[in-house]
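In: please work out how this folds:
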Amino acid sequence: MSEMKENIPLLPLRGLLVYPSMVLHIDVGRDRSVAALEHAMMNESYIFLTAQKDMRVEAPEKEDLFKIGTLATVKQMLKLPNGTLRILVEGVSRGAIKKYKEESDFTTVTVELSEDLTYKDPETEALMRTLLVYFEKYAKMSKKITEETIESVVDITEPGRLADVIASHLPLKVQEKQEVLAIFNVKKRLDNLIIRLHDEQEILDLEKKINNKVKQAMERTQKEYYLREQMKAIQTELGDRDGKMGEITELRKRIDAVGMPESTRKVALKELDRYEKLPAASAESGVIRNYVEWLVSIPWSEKTTDRIDIVHAEEILNRDHDGLEKVKERILEYLSVRQLTNTLRGPILCLAGPPGVGKTSLARSIAESLDRKFVRVSLGGVRDESEIRGHRRTYVGAMPGRIIQGMKKAGTINPVFLLDEIDKMSNDFRGDPSAAMLEVLDPEQNNTFSDHYIEETYDLSNVLFVATANDLSTIPAPLLDRMEVISIAGYTELEKTMIATNHLAPKQMKEHGLKKAQLVLKEEAIIDIIRYYTREAGVRGLERQIATMCRKVAKIVVSGEKKRVTINVKTLVDLLGKHRYRYGQAEEENQIGVATGLAYTTVGGDTLQIEVSLTPGKGKIQLTGKLGDVMKESAQTALTFVRSLTKRLGVDADFFDQHDLHIHVPEGAVPKDGPSAGITMATAIVSAITNKPIKREVGMTGEITLRGRVLPIGGLKEKSLSAHRAGLTTVILPKDNERDIDDIPEVIREQLTFKLVSQAEEVLELALDGGF
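Out: Model (predicted):
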């Protein structure tokens, strides 16, 4: 049912909308709207309310307004102090604008009104009931609608009015309210509102869930805050002002700052969370704290910049070390390659040589030349695998191994890491530490080194490892294969003199508080100390003798006997006592049955006097001098070879059956072994049989076969140095060792004559006085 009304004053509304049967206060301030209201009040007529499409438009035209609006009566009008009119309007009926008419100061419209039918069929009734059910649920959930409002809505019997009232209570936007207002069909309007209420109910359900989650999170946060404050208060009362929380905060900052890999960082944070939840008195709490402390103490990304300057490195090496030319050359080669590629992984250098030759100090010089941190780990006596890899955290008092401890001490991921005395490791029931070292020293594996305590992989590929050893024979072959061995045989007399003059004497004088004006050490005195008071490959014993001398000089200066002490050959005996060693040739004159052999030991080269004595008997052989199995076999082989020379020796065939043979190597308490004494024993036996003396200035080294062939030996440089120390002038060595002569220092080569032999007869010809 519709009706037309003409000349109805138009009142545009901004941001609101009025439904039929709805009573609402409206503030009116625009001039055209005020004029329209005054016209309606004077003529006691209706007014037509319609919403603006855009509330920001100040002077709306007809295209700015919705055509569907509400016919309303003005129940009350009040003029406010600011000139605005406040009116009370009541919606009468919805209508559609058909025609606009512009008056002088306002607009009138012709409106087609539509009245809702009050007839209710079963479908309408069902829609009304459903709408009421949804509205009641919505009202209870929103808590913005009062009980009185709900009761008044329930009492409405007209379906159209019910829909309009409920729509006015919903939180809809103007556009959405306009859509409801534009539905003239009552059933469709009811159905539309049911859908909207259903959607609103779902939104409220979600809001409720979200609010509950937020509330729970807030409650948990507040609870934690409250408990933390309580804990702080308790800790303050107990005297622990910073408390555990301050420590946890500090550890968390350090975890973020050290630059560890993401996987390790997650583990550290997880352990820190566990630590935070455990009571401070718990035993596990201390274990976890130590673990996290270790994780943040190890360098993960801190790195020093290498100074690749060959000239500077060479200056440092020459400043700190006299001699050792090959070692220096190898280090400079490494630095040169590093400068060209800048990607070379650090090689595993093994400095092998007797004690006191400067292996450890050489590693320090390498670190200084590279501007790297230096860390030293002594492996002497290590017999437990956990010393290298660390203990499992399940053990009481567990801690990381020496590798991780060394990295913590270094503080950077690329230090020079000295593995001192790597040959002194041994194994027992607790594992084999040398097997654990395989991973450390393998460039293909050590980027994922695993310590039992840390458990997370650690990158050692940037570390320059330097190992030292006295005896390579005790190092397992797989471990030795991973290292580049640089042999340091020992020092010549000239090099020792230079070292004592430039390094040892100034160092000991400084340590003993002596000035240059108080002690003058002549070079001849240093040479005498080397010759008569020491017998070594290195300079450690030499330094001890210089220290002894400095102590005695210090006493003389302090007691006032002299202000200046000059040490020469004459005064040296007064300070150090009588000569301890005899310098010069091993024997003062040619001896029968006594041959001088050259031996290689862990403390450098040495000379051995092999004595042979023949006595009437029944052909027995006696070996003394604490010889090892290899030397015993060499003696048997040498004797068998000599027996094959019966005719050349000019003795009867039964000579050996009628004489007992005794082979002795003096210093019987010292174990001796090695495959290089064969020709020395054969020469001594022949000398004893033929009664020909052996030249005292001749030393020899080489193994012998049953056929008299001379086999090559090792350690020629060390043996040559010992021959020089002993005052020998001629060295007999296997022809196959000719290639090793270049390794001997030039100053030694100039003072020794090397005789190369391939058969034992050649040895006898050279060694026996008068020939063979």
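In: from now on I want contacts and neighbour counts done on CA atoms only, so please keep to that.
Out: Will do.
In: and D629, how far from D309?
Out: 51 Å (Cα to Cα, to the nearest Å).
In: next one: R330
Out: 15 Å.
In: swap in Y138?
Out: 82 Å.
In: could you count how many residues lie near the residue nearest to A96 when sequence neighbours are not counted?
Out: Once flanking residues are discounted, A96 sits nearest to I68: 4.5 Å by Cα to Cα, 6 or more residues apart in numbering. Here the count is done by other Cα atoms under 10 Å, and I68 has 24 residues near it.
In: show me the contacts for I68.
Out: Applying Cα atoms under 8 Å, 6 or more residues apart in numbering, we find I68 in contact with T50, R94, G95, A96, I97, Q178, L181, A182.
In: same question for A182.
Out: Contact analysis of A182 by Cα under 8 Å, 6+ apart lists I68, G69.
In: one more pass at 7 Å, please.
Out: By Cα atoms under 7 Å, 6 or more residues apart in numbering, the contact list for A182 reads I68.
In: likewise for the one 10 residues further on?
Out: Shown here is N192, which makes no contacts under the criterion Cα under 7 Å, 6+ apart.
In: do that again at 8 Å, thanks
Out: Contacts of N192 by Cα under 8 Å, 6+ apart are V180.
In: before we go on, could you also do this sequence so I can check it against the first one:
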Amino acid sequence: MADEIKKNVPLLPLRGLLVYPTMVLHLDVGREKSVQALEQAMMNDHMIFLATQREISIDEPGEEEIFKVGTYTKIKQMLKLPNGTIRVLVEGLNRAQIESYVELEDYTSVDIKELAEEELKDAEAEALMRTLLDHFDQYIKISKKISAETYATVTDIEEPGRMADIVASHLPLKLKDKQEVLETVDVKKRLNRVISLIHNEKEVLEIEKKIGQRVKRSMERTQKEYYLREQMKAIQKELGDKEGKTGEVSSLMSKIEESSMPESVRETALKELNRYEKIPSSSAESSVIRNYIDWLINLPWGIYTEDRLDLKLASEILDDEHHGLEKVKERVLEYLAVQKLTNSLKGPILCLAGPPGVGKTSLAKSIAKSLDRKFIRISLGGVRDESEIRGHRRTYVGAMPGRIIRGMSKAGTMNPVFLLDEIDKMSSDFRGDPSSAMLEVLDPEQNHNFSDHYIEETFDLSQVLFIATANNLATIPGPLRDRMEIITIAGYTEVEKAEIVKDHLLPKQLKEHGLKKGNLQLREAAIYDMIRYYTREAGVRGLERQLAAICRKAARAIVAEDRKRITVTEKNLSEFLGKRLYRYGQAETTDQVGVVTGLAYTTVGGDTLSIEVSLSPGKGKLLLTGKLGDVMRESAQAAFSYIRSKADELNIDPNFNEKHDIHIHVPEGAVPKDGPSAGITIATALVSALTGRPVSKEVGMTGEITLRGRVLPIGGLKEKALGAHRAGLKTIILPKDNEKDIDDIPESVREGLTFIPVSHLDEVLEKALVGEGR
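Out: Have a look, this model is predicted:
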């Protein structure tokens, strides 16, 4: 068929729609120009040209907005609808191309050229048609949106071009692809193009089908899980478990997400929570995992309290709650000052060493209060299992974290004041050495990543202010002691004890016994008598017990006898406390031969120690009694050897060791005594006994002796001086090298004592011995 030019054919632009030749289709027309074009076509020969717009959104498209290739169409029927829209039935006749536009007032007409198709009947065309039908059949089976009748209709078509058009019209193609098929006049090319398009659509449908099946399976699985979970909730509700494991897991998940734990710890917690969710509640491992997750959640990851860096306020708090103890207070204020300047200081490791009852534990509480930090205390007395510090492995039944991690969980912050009470009382056995485990805790270079066997995740202890307390530093292993800053608290003087009674102990005991300040009056003389005759200690614990006894008796008198006020004086003190327990002033009442007062340092503070020497006829036997340790026995041997070597100078019979047995005795034999500070005491007692010269009753002494008579330095001078002061001594002989330690002794004690530094035993004998000898 030759191409033919048709002039002034009315143009009907289509939006989102395309009509192929031989297609019969209903169209709804509403635009004014389109309606006029239809009416003009109906008045002429019922012929109209249908061309598709490039953009659907344009209401009045121009020449550039309309595809040039369209369909020359016959209007078979036209019907006006009530809403003003015209419904028209059209039949596509031939492809045509716009040659020119004729813009009229009411509508647009075009001159078109019909595009004739070549009729093919060769084998290639037949093969292409069969291929197209085969693909169309497969597409229908996958799609299931096209009826079998449609396929039957297509199979009856004999013209290759028409078959390509009809198949393309049934495919959900993009407007661009449909227009491309319309513009392809060559039949073979059109068949190939439609085959390619239907092949692509078939692949897309296959993928959509797989996606649909996958989504369906996922939906089925989700619905199944939902159904099973609902069933589980119902069962748990019937059994009395309202929330069930699902709610529990959800709650734990929220807590994990809300906590400030590090990412590595969070991953561990979520992993364990996933395991917990899958394990039945009846399983023993379920409770183990739950406990572990709870510990991880409850630890104060990243939670810090802000330090109160007010030095004046801190100083006031420490002074109000504790009398004396200047060194400790000074150290705490130094820490606060540096913290204020740097704001990044690691927590120091302090060890408060001293006798019982001097306020070590209560001082740690005051430090926490002055810093405005949480306070945690753990007692280490008797701890002998390493797992008490580091925790148990989770594989053990009843496993739990160590005391350090438990304390941090209880504190709720990463920077509490942590008191390690009685650190010198730890022991070790086959279960491990807890003091070795403490090395990591108390090492500032290591404790930023402390590892507990139970938690298994590193925990930062570097900001914790550790305070340890100890009575006896000698029992603390060297490596552990090396990691701590030792602050010695020697004990209190009588004056300090009296102040502590008035400011702290008495108000506390009155409150505990339900007494008011006016109910009980304690005279100062009674307080001093109570300190001297009813207690014998470095601290104030025994003193507090005696005050409690007075308060109990006062309470009974007020209730039973209806008395309003009780006054305790030095005269009626025995009515409240009974007979005196101690004799004030342990010093001898007279100068005696062979009796010397030594000064000793014990775990309960400084004390006096009477050393007696007696001579009896014999063959030079040296007898030592009084439960003495090896060091004191060696001191006695050294003193004995020195005196033998200096017998002539000391006016002693050189053969005294062949004529006399010498008995050295230290009273209170049930109490073990040992230490390197009794050398000059024993030597003085020996010289006094051998020469017959008495020793001054007011002199106490301490110091070790060498075989050459040199006096060596000792430790604990402050404690010994306090003991001497309590015993009523007036003079203390001490090694020359310890002269520098006199400044540490409280001024009230120094005023009542005379200190005589010596470097040789000759000086000791000169000051201690009085009168003439034999």
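In: for the two chains, what TM-score is obtained?
Out: After superposition, the two chains reach a TM-score of 0.97 (TM-score structural alignment, normalised by the length of structure 1), with 772 aligned residues with a Cα RMSD of 1.8 Å.
In: the longest strand seen in structure 1 vs structure 2, mean deviation?
Out: For structure 1, the strand reaching the highest residue count under DSSP state E is reported as strand 85-102. Once the two are superposed, strand 85-102 of structure 1 sits an average of 1.8 Å from its aligned residues in structure 2 (mean Cα distance after the TM-score superposition for structure 1).
In: what's whichever strand or helix holds E39 of structure 2 packed up against?
Out: Assigned by DSSP states H and E, E39 of structure 2 falls within helix 32-43. Helix 32-43 of structure 2 sits against strand 5-14, strand 47-52, strand 108-115, with contacts defined as 3 or more Cα pairs under 8 Å, 6 or more residues apart in numbering; DSSP states H and E.
In: relative to K767 of structure 2, which of these is closest?
Out: With Cα to Cα as the measure, strand 47-52 is the member of those nearest K767 of structure 2 (131.6 Å).
In: quick one: the nearest residue to L520 of structure 2 once chain neighbours are set aside from D503 of structure 2, how far?
Out: Sequence neighbours aside, I566 is the residue nearest to L520 of structure 2 in space, at 4.8 Å (criterion: Cα to Cα, 6+ apart). I566 of structure 2 sits 19 Å away from D503 of structure 2, taking Cα to Cα as the criterion.
In: enumerate every residue touching V29 of structure 2.
Out: Going by Cα under 8 Å, 6+ apart, V29 of structure 2 touches V35, T85, I86, R87, V88.
In: return the member of those nearest to L712 of structure 2.
Out: Using Cα to Cα, the contacts of V29 of structure 2 come closest to L712 of structure 2 at T85, 125.1 Å.
In: burial count for the spatially closest residue to the closest one that is not a sequence neighbour?
Out: Distances taken as Cα to Cα, 6+ apart put G30 closest to T85 of structure 2, at 4.9 Å, once the chain neighbours are dropped. Residues contacting G30 of structure 2 under the criterion other Cα under 10 Å number 13.
In: could you do P654 of structure 2 as well?
Out: 15.
In: picking up where we left off before, the contacts of V29 of structure 2 into TSV, with extra columns for distance to H665 of structure 2 and neighbour count?
Out: Output for these, formatted as TSV (distance: Cα to Cα, whole Å; neighbours: other Cα atoms under 10 Å):
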residue	distance to H665 of structure 2	neighbour count
V35	138	18
T85	134	15
I86	136	18
R87	136	16
V88	138	17
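In: and which of these is nearest F656 of structure 2?
Out: T85 (148.7 Å).
In: that closest one is in contact with E32, isn't it?
Out: No - in this structure, T85 of structure 2 is not within contact of E32 by Cα atoms under 8 Å, at 9.9 Å.
In: just say helix, strand or coil for A467 of structure 1.
Out: Secondary structure, DSSP: H, G, I helix; E, B strand; the rest coil: A467 of structure 1 is strand.
In: to which residue of structure 2 is it aligned?
Out: Using TM-score structural alignment, the equivalent of A467 of structure 1 in structure 2 is A468.
In: burial of the residue nearest to N568 of structure 1 when sequence neighbours are not counted, as a residue count?
Out: Distance criterion Cα to Cα, 6+ apart; nearest residue to N568 of structure 1, sequence neighbours excluded, is A525 at 4.8 Å. Neighbourhood size, A525 of structure 1 [other Cα under 10 Å]: 19.
In: mind checking how far A525 of structure 1 is from R540 of structure 1?
Out: According to Cα to Cα, A525 of structure 1 and R540 of structure 1 sit 17 Å apart.
In: ok so, going back, more neighbours, I566 and D503 of structure 2?
Out: I566 (18 against 15).
In: which ones are touching the aligned partner of that one in structure 1?
Out: Under the alignment by TM-score structural alignment, I566 of structure 2 pairs with V565 in structure 1. By Cα under 8 Å, 6+ apart, V565 of structure 1 lies in contact with Q518, L519, V520, V553.
In: excluding chain neighbours, what is closest to the residue minimising distance to the centre of structure 1?
Out: The centroid of structure 1 falls nearest to W300 when counting by Cα atoms, centre = their mean (3.7 Å). Nearest non-adjacent residue to W300 of structure 1, counting by Cα to Cα, 6+ apart: M260, 5.1 Å away.
In: can you give me the strands for the stretch 351-500 of structure 2?
Out: Secondary structure of the stretch 351-500 of structure 2, counting by DSSP state E, counting those that start in this stretch: strands at 375-379, 417-421, 450-451, 458-459, 465-470, 485-488.
In: can you list these in a markdown table and add mean neighbour count?
Out: What follows is those, written out as a markdown table (neighbours: other Cα atoms under 10 Å):
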| stretch | mean neighbour count |
| --- | --- |
| strand 375-379 | 18 |
| strand 417-421 | 24 |
| strand 450-451 | 20 |
| strand 458-459 | 18 |
| strand 465-470 | 26 |
| strand 485-488 | 17 |
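In: touching, A549 of structure 2 and E575? I think so.
Out: No - with contact defined as Cα under 8 Å, A549 of structure 2 does not count as touching E575 (11.0 Å).
In: among those two, which residue is more densely surrounded?
Out: With neighbours defined as other Cα under 10 Å, A549 of structure 2 and E575 compare such that A549 has more, 15 against 11.
In: the aligned residue in structure 1 for D674 of structure 2: how many residues sit nearby?
Out: Under the alignment (TM-score structural alignment), D674 of structure 2 maps onto D673 of structure 1. If you count neighbours by other Cα under 10 Å, D673 of structure 1 ends up with 18.
In: how far away is D673 of structure 1 from V665 of structure 1?
Out: 11 Å.
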